[in-house]
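Colleague: predicted model and sequence follow; I will ask about them next.
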Amino acid sequence: MNPRPVLLSPTKEKEIRGISGIPDDVPALPVLLSGRRTTHVTLCDCEIWDSVSDVFVLLPLGQELKPRQELQSDGDIMPTASGTVSVPIEPGAVMIAPKKSPATREGKQKVRLLTNFWEISVKSKMVYRYDVAVYLGTPTNERAIDLLRGPRDDSAAITRHRLCMDALRYALEFYRILSRGAAVIHDGAAMMFSSEDLAAALKEHSGVLMLDKNDLPESIRKLIYRVDIKTVTIEIMPCRIAAASFDIADLSAQQISEALILRKSIEDTLAYSHPFQKNRNWATLDRSWKQFYDLITNQDAVISGRFTQFGAGCLYYSNPLPDRVGFGYERFSGARKGIKFIEGKKPEPNNVVAALILDHRVGMFFKNQNLMCSIRELNGLRNVDRFDFSRKTNGRMNNKWCEVNQYVKGVRLNYLGSGSAPLSFVAIGISEVPIKELKDTLPNNARTEVSVLTKFSDTRVRINPDWPAVKYRNRGQIQHFPMELLEVAPNQRVSLEKQQIANSAPRADKPNVRLEKIHTLLEALNLHDSGYKNQFLRAFGIEIACAPKRVEGFRRSAPGIAFGGNRISQVDQAKCNWKQERDTKYVSCARVERIIIVHSDQTGKLPGNVERALSSTFRSRGIHCGRFDKVLINSGRDQEMEGQLQQVFEKNKGSKSLLIIYIDRAENKSHEFLKLMERKYLIPTQQMTAELAGKILEQRQSCGNFVSKTNLKLGGINYEVIPESFA
């Protein structure tokens, strides 16, 4: 049982006091009892079974919760005819919102379901947790840079975590801390788990392992950018916040709480104790357990370099997918994984096991290349020699400048320069004037101003003077860098907002393809075949199930729907949808007097196709349609097309029964503007891609879907659901 203090409104507290018989002048603590097992407790001479519902009680301060015997499986808890559960409860506690009885499964089809859960089996093994700190030292300060602190963007965090992880592993090997067959897992920050007690080995060095930079292998030295770094210092201490050690086979023990003690004060914490595990903070231990399983299932893949880790549950392959995205982007395949505690196979009380959850994912990343190369991949900039710095009539910069500024803003860039000390920074945008007009202030006492082109003239790289510079804010001062001298840092995910320009989101995989990719991921993570090849799992005595977990599900029959004239539609069991015949009528058919087709097709073929297809389908579905009008607008810049489209709305804003259909290319981002016009002028609109308009006469299903949505837009009703009684 898990009692916890709660806040009640004065009215609710007064109500509970009246039922519980607690006077208003007696101090009492509102407590919510919510549990998952049939624990029988005595509270204020009141017996409560917490397996059924959440129960609020007012507990007089100083009163204890005394555990008693467990209930039998065929206890006195019985559902009533109303669907609620009857609980034997006496005055002293109030039941609020009892749980409903389980839904009936009569007439449901049983199906076997294959999950993406793999059970994790463990042996009795003590795991030791340590706190880790890593510092980079200069000749004057051994702890000049704390590697556990720093920028939080993807590229900087991953480089920092990789340096910590590789340096720690090298230090343990250099000082021979680990014995043969032992292993440690590290999150690249402050947390480390070990398969053996390292206290004796670390005591010889007082828990401090220092490495000279010159003794480090080249793979680690190249992660240290500053040239004045001389040492790497690693501190390893037993964990002081959470449990310093725990038995990974004792997972179910945390579900047992034979004694629950409520402190005499509201400020005191609800404490748990167990005869075999004293003074454990179960909430913290549960978090440590989950972190341990998350890390150990990642460790082999990350250490080997096959995957890059973005948090415990997000990993991506180190090499991109072969398909070309453009826009300075590339795709990486990866894994979304997690750990859940689920019910195990054995029919034992408190039988809880850990399970690995694995799924396939694809992420979009910035290409690790010259920034100018990435910008040239944007639409309309490949061969532009003079960048457009014009402003709109409202004083704001033009759309292309805004697009590039949004693209660059927030991206980490590396400037190697002509010296030996590289610079890495996060850009805040681009300049509003060409680089030839910019000046920077030198960091000298005289605060000398110098032209940006002159500042970078010794780089021997041709800089286009008519392009913008990238802006970087350093201690309140803005500095400018030419795009030609900047490199996009690796390991940077593209935000969803910036992915919109690519307009090429991958489609969902079919279940069999998705399952195959998940199994490929399992093998790439070295967790297949029970994980016997994984040195970290082997060192901790952990095995992964050979096959994913299978469960039994219940499938209810699909609801019936009726179209016009009470015509019942048959369910297509294979496709899980409802079939519509050619002469199927809607329940309530809309009426529109005029339809305007706005297009930019000079041949007139596309609007002709749309008119013929819609006229035929409207008649068969029962929609009353008047005449079709076609309006041609000139294709050109987005601003010009938006202006012409707005003129169409302005001209017809007084019409009472009107629908505007806009035909545009799929890659154009005109949908948002079209919906803005719809709300502004209160004229219903529909958008159709030019690709669909060219094939709509042959694609009857697509045409039917378009007409169904149009009928709803115009106020009609397509079908009615046949009422039925189900849980």
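Modeller: Here it is on my side, so go on. Numbering: from 1, shown residues only.
Colleague: only C-alpha atoms for contact and neighbour calcs from this point on.
Modeller: Noted.
Colleague: let me know whether my guess that Leu692 is in a helix holds.
Modeller: Yes: counting by DSSP: H, G, I helix; E, B strand; the rest coil, Leu692 falls inside a helix.
Colleague: check the gap between it and Arg17 for me.
Modeller: 67 Å (Cα to Cα, to the nearest Å).
Colleague: tell me, how many residues neighbour Ala539?
Modeller: 17 (other Cα atoms under 10 Å).
Colleague: check which helices and strands the helix or strand hosting it sits against.
Modeller: Assigned by DSSP states H and E, Ala539 belongs to helix 535-540. With contacts defined as 3 or more Cα pairs under 8 Å, 6 or more residues apart in numbering; DSSP states H and E, the packing partners of helix 535-540 are helix 299-303.
Colleague: ok, and what's touching the helix it packs on?
Modeller: Helix 299-303 is contacted from outside by 185-186, 307-309, 524-526, 534-536, using Cα atoms under 8 Å, 6 or more residues apart in numbering.
Colleague: which of the residues you listed are buried?
Modeller: By neighbour count, with 16 or more other Cα atoms under 10 Å, those hold 185-186, 307-309, 525-526, 534-536 as buried.
Colleague: and the comparison structure, right after this:
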Amino acid sequence: MEGLMKNLQECNVNDEPKKKLGLVPLAPKVDRNPEGTPVTLHTNLRRLNVEPNTPVYKYSVKVLYVFSTADGKEATIEFSNLQETGAKQDRARRYCQRAFTEALQLCPDLRTAGTTYYDRQASLYSLQKLNLKKEIDITVQKKVSSARNFVRAEFKLAAVAETYQATSNDMKKIANACPALADKTLPEALSIFISGPAYANSNVITIDGCVHYLLDISAIGFFKDLYFPEGGLYTALGATKGIKYLEGKDENPSLYMATELKVTLFHPDNVPLPELISQYLGGLDEKLSASSKDGLYISRALKGCEFYLNYSKSTAVSDFEDNLVVKLYGFTNCATNSFFDREGRTVSVADHFREKYNIQLKYPSLMTAVAKPKGGKLMTLPVELLVLCPSQKVTNERMVNNEQSELIRMSAAEPNIRKAATEDVAKAVGFASSNVLGFIGVGQPETVNGIVLAKPKITFADNKVASLNDPSAKIPTDFRRAGNFFQPKSLQKWEICYVECREMPGVPEELVRSMAGNGMSVAKPNVRCIREQEVQKVFQIAQQANYQLIFFIIPQRFNTHAEIKALEQHYDVLTQEIHSETAEKLSRQAQTRQNIVNKTNMKLGGLNYLISSSPLDIPNTLIIGFETSSRGGAGVGPVSVGFAANMLDHHLKFGGGYIYTERTRDVFGPVIEDAFAQIFATAKQCRNMVKGPQELVIYFNGVSEGQFALINEVYSAKIKKACSAVREDFRPKLTIIASSKNHNERFYKALGNSVGNMEPGTVIDHTLVSPVYSEFYLSSAVARKGTVKSTKFTIVYSSVPEKNLHRIERLTNDLAYDHQIVFQPVGLPVPLFIAGRYSQRGANVLGFRGAVTNKEGVIDYQITNEELGYAKKKLSRTRFNA
């Protein structure tokens, strides 16, 4: 418990006060797009009709727990304002709920107030004014913690000074062009009121305070439980909601609630780490080594999970709430062979726990865990003293088998099924009532009119136009090659390298023939067969021989991708890979051959087709995207932030790279200036932008509304600073757009009495968007399976505002057609799509080679970026990650 207190107290250290963001208005709202083909759409949004003149009172809550320390003093921890995630957040909410439950019994004023709802953190809402002459301060003596040194809990409540009372008539205060001036009291209160039944439902667990999962999903017909014996992973079906103040019909702003289905994979609850390891191995090997194949496999499956220390001598698992929580970083030597300095002498982990805690380890020869509490230092711990914290979601990085594909398959419900299942789950969870507390009326799902944007013109060599409106095609936006590549490249010095497989006669000839058939000039490749351990030697030879490309053919069972890409970066030699199973069928699969050739030409610096589009035909504009495949604020290790821009030798050619940065809540801000320095330098060299571009259009993906002020004020200033570094008077037109699929809104095309997927290019830019920001939803690609989800775009900053949304919507949609590898639009504008791939590449290289650290073990980000990045490589001037 002492370790827990120290850890949590460190989290409460106040930083230096920072300038308050959000007092500068975002880009002004402009008119909707007047063009496009009308389409009727069904949605998952319901209008909330709130009874007029209904008061809502907001109170701030502090929940303090007091513990005795070893020296007889008292230590106080506030659980109501911990900036925590995962297990620590769940634990803090439980502590708060216990204190509130006891406070209700001890304080008559709380009990007689009528309807009160507590968010289990720092806010309490009531429909009646509490009888407060001053703040309520309740001491809870009952043992609401099982910690031996628990003294008491304190529940403090006071009226919120700024927004103490709101009424249902105050809706106009909810939205403001200055984010910091928007009063969210009413929607926050309504959200808590509507979630009340879910919190009270014994068949529901709540994660992150807002997603409610059903423990039993047998009543939801379409979805079946998935269970994975390795690791005991299981699926849970749930629903989340979002309450927003939107433009409304006829521009009469209103509150709306969106309910969204969630299908999530979870780790099992409260499982001791040795038992967890045995589930992956089919039995516990008591001499399992961290460096063995099995040890590395288990590390990948569990890295980043949270465990609590269980020093109890009993065989029963103790309550995680009163034990130190640590995050797993990996594994190392066994307990008898792991040493550290203690009080001037070197001791093994096994001896330390025997001497200090009188614990004789059951598995002294088993690898130990490397873990640390938040704000603490890395520790080496016996695995038998660690227990998995409950209610932990399985991240993509921890899916080591086919879990992700199975989860996607389970989630890929067709639109009519998904829409019905969403409503069923929302009812089962408890927040789909047509009337809440007698003053919140919940309407039926809205129907809205959208538009379908015109498709761009796509041409190949000799001005041959691809058909994008073939009525006989299953998917009209899938187009065929109409001629040779628009800019075919030459491939004269290259090599086909078979790794751990035999040479396949006919494959080199098939590739050469296919490339030549698209207009490329191709020489016969050198061919060699190697073993897996000889891959690096191939790169050394290729670098010396100045090869343009190494084309690897590898059996699917060999996992050499990360090594090959790390060596590509190190030796600055372009690579491409296919599986040997694919190569064997190459002569029979024309589309596969075409995709391979498409990718090869783009990697070499070619351009497969031209997009003729008025928004895109602006050669002196740089269009830039920032994306990361791993968000900040949680997880382990640095974040790889990808960026991409049309900075190569044609305005439709996008290149980019990645930059490693510290994992914090803001991962984009620290890399902006370095990224722009690389972009401007490359654009100057490749596109002859000596004076810089006339316009910058910048997309940031995965950004929440809470970060709009950061983009508007901080990111825009960093971008302007990067421009000034090019030339003091360099002031291009600047538009910054935030995009995200992390929202609750769903749209379905009306098909008589049923619904289907939206057509590519479908836009919603009115009624269900912000009343104060320029916002639109775009579905740019076809859903091959399941239900398509639109991306939401918000214009956060604009130095020269548009008259309406026509140009930005067309630009964003047309960019989705510029992927060049597949002949179809993708789900994001290409600068974001490519930036995401660069982010993944950076993560792969980092995972294989590891970050560079100093003598103290702290990551040196400057050297790590220099050694593991592409900025100083000749490949930086190509689309190496095509």
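Modeller: Okay, I see it. Values in this document were obtained by computation on a predicted structure and should not be read as measured data.
Colleague: what about the strands in the stretch 51-200 of structure 2?
Modeller: In the stretch 51-200 of structure 2, the segments counted as strands under DSSP state E, counting those that start in this stretch are 55-68, 74-78, 116-118, 123-126, 136-140, 150-159, 165-167.
Colleague: what's the angle from the second one to strand 150-159?
Modeller: Using axes from the mean of the first three to the mean of the last three Cα atoms, to 10 degrees, one finds that strand 74-78 of structure 2 and strand 150-159 are set 40 degrees apart in direction.
Colleague: mean shift between strand 74-78 of structure 2 and structure 1?
Modeller: For strand 74-78 of structure 2, the mean deviation from structure 1 after alignment is 6.4 Å (mean Cα distance after the TM-score superposition for structure 1).
Colleague: got it, and the fourth one?
Modeller: When structure 1 is superposed, strand 123-126 of structure 2 averages 0.6 Å from its matched positions, counting by mean Cα distance after the TM-score superposition for structure 1.
Colleague: gap between the closest residue to Phe676 of structure 2 other than its chain neighbours and Ala677 of structure 2?
Modeller: Nearest in space to Phe676 of structure 2, with sequence neighbours left out and distances taken as Cα to Cα, 6 or more residues apart in numbering, is Ala722 at 6.3 Å. Distance of Ala722 of structure 2 to Ala677 of structure 2, given as Cα to Cα: 7 Å.
Colleague: more crowded one of these two?
Modeller: Between Ala722 of structure 2 and Ala677, Ala722 has the larger neighbour count (other Cα under 10 Å), namely 20 against 16.
Colleague: I'd say the more buried one and Ala675 touch.
Modeller: No: between Ala722 of structure 2 and Ala675 there is no contact under Cα atoms under 8 Å: 9.1 Å.
Colleague: straight-line length of stretch 206-214 of structure 2, end to end?
Modeller: Start to finish, the residues bounding stretch 206-214 of structure 2 are 9 Å apart (Cα to Cα).
Colleague: again, but for stretch 323-335 of structure 1
Modeller: 18 Å.
Colleague: quick one: contacts of that stretch?
Modeller: 313-321, 358-367, 373-379, 501-502, 504, 521.
Colleague: so what's the residue nearest to Phe676 of structure 2 up against?
Modeller: So Ala722 of structure 2 contacts 673, 676-677 (Cα under 8 Å, 6+ apart).
Colleague: tell me which residue of structure 1 matches up with it.
Modeller: Ala722 of structure 2 maps onto no residue in structure 1, with residues paired by TM-score structural alignment.
Colleague: hang on, the earlier thing: in structure 2, which residue range corresponds to whichever helix or strand comes after the helix holding Ala539 of structure 1?
Modeller: Per DSSP H and E, the first helix or strand lying C-terminal to helix 535-540 of structure 1 is strand 542-544. Counting by TM-score structural alignment, strand 542-544 of structure 1 lines up with residues 440-442 of structure 2.
Colleague: report the mean deviation for the matching stretch after fitting onto structure 1.
Modeller: Counting by mean Cα distance after the TM-score superposition for structure 1, stretch 440-442 of structure 2 comes out at 1.7 Å.
Colleague: on average, how far is the helix ranked longest in structure 1 from the matching bit in structure 2?
Modeller: Using DSSP state H, we find that the single longest helix of structure 1 is helix 154-174. Superposed on structure 2, helix 154-174 of structure 1 shows a mean distance to its aligned partners of 2.9 Å (mean Cα distance after the TM-score superposition for structure 1).
Colleague: now that helix: buried residues?
Modeller: In helix 154-174 of structure 1, counting by 16+ other Cα under 10 Å, buried: 154-171.
Colleague: what sits up against the match of strand 542-544 of structure 1?
Modeller: 46-51, 432-436.
Colleague: try it again at 7 Å.
Modeller: With contacts defined as Cα atoms under 7 Å, 6 or more residues apart in numbering, stretch 440-442 of structure 2 is touched by 46-51, 434-435.
Colleague: what about Lys603 of structure 2, neighbour count?
Modeller: By other Cα under 10 Å, the residues close to Lys603 of structure 2 number 23.
Colleague: ok, now which ones touch the equivalent of Thr37 of structure 2 over in structure 1?
Modeller: By TM-score structural alignment, Thr37 of structure 2 lines up with Gln109 in structure 1. For Gln109 of structure 1, the contacting residues are 554-556, by Cα under 7 Å, 6+ apart.
Colleague: ok, Gln109 of structure 1 to Ser725 of structure 1 distance?
Modeller: 17 Å.
Colleague: Trp401 of structure 1 too?
Modeller: Distance check for Trp401 of structure 1 against Ser725 of structure 1: by Cα to Cα, it reads 59 Å.
Colleague: who has more neighbours, these two?
Modeller: Between Trp401 of structure 1 and Ser725, counting by other Cα under 10 Å, Trp401 is the more crowded of the two (20 against 4).
Colleague: got the buried residues for stretch 840-849 of structure 2?
Modeller: Neighbour count says stretch 840-849 of structure 2 has 840-846 buried, by 16+ other Cα under 10 Å.
Colleague: can you give me the helices for the stretch 401-550 of structure 2?
Modeller: Along the stretch 401-550 of structure 2, the segments classed as helices by DSSP state H, counting those that start in this stretch run 403-411, 415-429, 507-517, 535-545.
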